[in-house]
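J.: This is the structure alone, sequence omitted:
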């Protein structure tokens, strides 16, 4: 066990609730691996206390934090400096504090998603990608896919949300929710950003009969690791990419900003976090 001293670098994850977060596991795994004098802690913070907590953390010498539901939009408002990704999202999940007193912020979800696909040797440039869903996760994923040269199509139960997302992104196509199964053959990658497949939500049967044999299927859900969509794809012999890697890759930027080391996502880390999901 890595012991910490009075010089320890401290970061945190803020949410309400926060008990479900796996971020402390993976960040403290990296801290121990690199023998860094530091700690990463979970903080349960109510919405009405969020801004005061951020200012308190900065005053107390924290290096920064991750933020999760329901604080991502509020965190954006706290920032002095945000990058283009954060501006496009209108929210952030990673903050870091600099010596000049500034709060910097970005959203790492989309880049984590793309890195997870690249880890699985999936190329995205000029590939046709169908995204299920049009919420915040879909926005992050779609933006990063566009930045990587992919051609995206959005489908969502509520058509207006898909239309709004495409307008906001300034790119992409739309197909109606009722049509995506039949249209699947034209796509290279299928991405699920909806709650389909979350624990207790197995009320949807994925029909992939129209998929091409080279379709890559991925799901941002990581509990369970093999979702109904991924299971259906595997039964059809399609290449699949689990969602857990997105969680791990999106954490790298924050860790490097807070602790000065660019950590690696590897099999040892993946299995360590995956085993924790079984408990």
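T.: Everything's here; your move. Since we're looking at a predicted model, the values are computed, not measured. Numbering: from 1, shown residues only.

J.: rest of the way, CA atoms for contacts and neighbours
T.: OK.

J.: how much space between residue 152 and residue 99?
T.: 40 Å (CA to CA, to the nearest Å).

J.: Comparing those two, which residue is more hemmed in?
T.: Using other CA atoms under 10 Å as the criterion, residue 152 and residue 99 rank with residue 152 on top: 23 against 9.

J.: adding another structure so you can compare the two:
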């Protein structure tokens, strides 16, 4: 892979804060190589205060073809897109951006469909399930929409920011037949628990739900990639719950992301 790097290599970047935990640069770069493309994805640590200036600045790099966006920039990056897919436009957030022919950005949000694809691969059938999702940020917003489109019967959303939670509930109203409601950290009565927050990246983080109330029949999914098995998933597995890691979610969505970035 390294031997092929040259001045002709096409550049893609992933931006986030923090960035050290992301696992996608290697996986996406390997996917580029497997498709015969001389391209790579590299990480960039970018703060919220600097993200607008950074995105404007990288437009000057003529060999930069795309940006992958992670926490906490998915809503902010949306504002830099001249065009988006329908789902990204509805969600007003993006996790991938590619150059339009005129040099502007075109964005998409694949977190939701990747999460649902990952839980299906792990044996969870979301249709008819009662789901509790924690986190109404960029990933949570996308996952909520994807769960509704997958046919859950009920979706409860919990977020420490009640205003953000209620804004998401209002936006999703009428997007499907599922019952929508405000949730809590109590998973009692739910079939599917989704953590779409950063809680678990550090062992000192509070758990996103009350794990002592989990039962073996529940399925628990997490978006965090490092550590791959978060404290939430450790507790869920100890009880015999089915689980999906953030790595599983990324693997389920990787081909879709590369298709978009490469216009495949």
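T.: Perfect, thanks for sending it. Model, not experiment: these values are computed from the prediction.

J.: Grab the most central residue of the first structure for me.
T.: Nearest to the geometric centre of the first structure sits residue 109, at 3.2 Å (CA atoms, centre = their mean).

J.: any idea how far it is from residue 67 of the first structure?
T.: Taking CA to CA, one finds residue 109 of the first structure at 12 Å from residue 67 of the first structure.

J.: And residue 273 of the first structure, by the same measure?
T.: Per CA to CA, residue 273 of the first structure is found 19 Å from residue 67 of the first structure.

J.: Any idea how many residues pack against residue 20 of the second structure?
T.: By the criterion of other CA under 10 Å, residue 20 of the second structure has 11 neighbours.

J.: sorry, back to before: so what's the residue nearest to the centre of the first structure closest to, chain neighbours aside?
T.: Excluding the flanking residues, the one nearest residue 109 of the first structure by CA to CA, 6 or more residues apart in numbering is residue 250, at 5.3 Å.

J.: just residue 99 of the second structure next, same as before
T.: residue 105 (4.8 Å).

J.: before we move on, what about residue 159 of the first structure?
T.: residue 176 is the one closest to residue 159 of the first structure (CA to CA, 6+ apart), at 6.7 Å.

J.: and the one you found, what does it touch?
T.: Applying CA atoms under 8 Å, 6 or more residues apart in numbering to residue 176 of the first structure gives the contacts 155-157, 159.

J.: Filter these down to just the ones in strands.
T.: In this view, those that belong to strands under DSSP state E are residue 155.

J.: tell me the SS of residue 232 of the second structure?
T.: The three-state assignment at residue 232 of the second structure reads helix, by DSSP: H, G, I helix; E, B strand; the rest coil.

J.: how many neighbours does it have?
T.: Neighbours of residue 232 of the second structure (other CA under 10 Å): 21.

J.: Translate it into the numbering of the first structure.
T.: Under the alignment by TM-score structural alignment, residue 232 of the second structure pairs with residue 229 in the first structure.

J.: hang on, the earlier thing: for the residue nearest to residue 109 of the first structure, what are its contacts?
T.: Residue 250 of the first structure neighbours (CA under 8 Å, 6+ apart): 108-113.

J.: if I pick the residue nearest to the centre of the first structure, what's in contact with it?
T.: Contacts for residue 109 of the first structure were tallied using CA under 8 Å, 6+ apart; they are 93, 137, 140-141, 246-247, 250.

J.: how about those in CSV, adding distance to residue 57 of the first structure and secondary structure?
T.: Below are those laid out as CSV (distance: CA to CA, whole Å; DSSP: H, G, I helix; E, B strand; the rest coil):
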residue, distance to residue 57 of the first structure, secondary structure
93, 16, coil
137, 27, helix
140, 27, helix
141, 30, helix
246, 27, helix
247, 24, helix
250, 22, helix
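
J.: now, which of those residues sits nearest residue 129 of the first structure?
T.: Set against residue 129 of the first structure, the nearest of the contacts of residue 109 of the first structure by CA to CA is residue 141 (10.6 Å).
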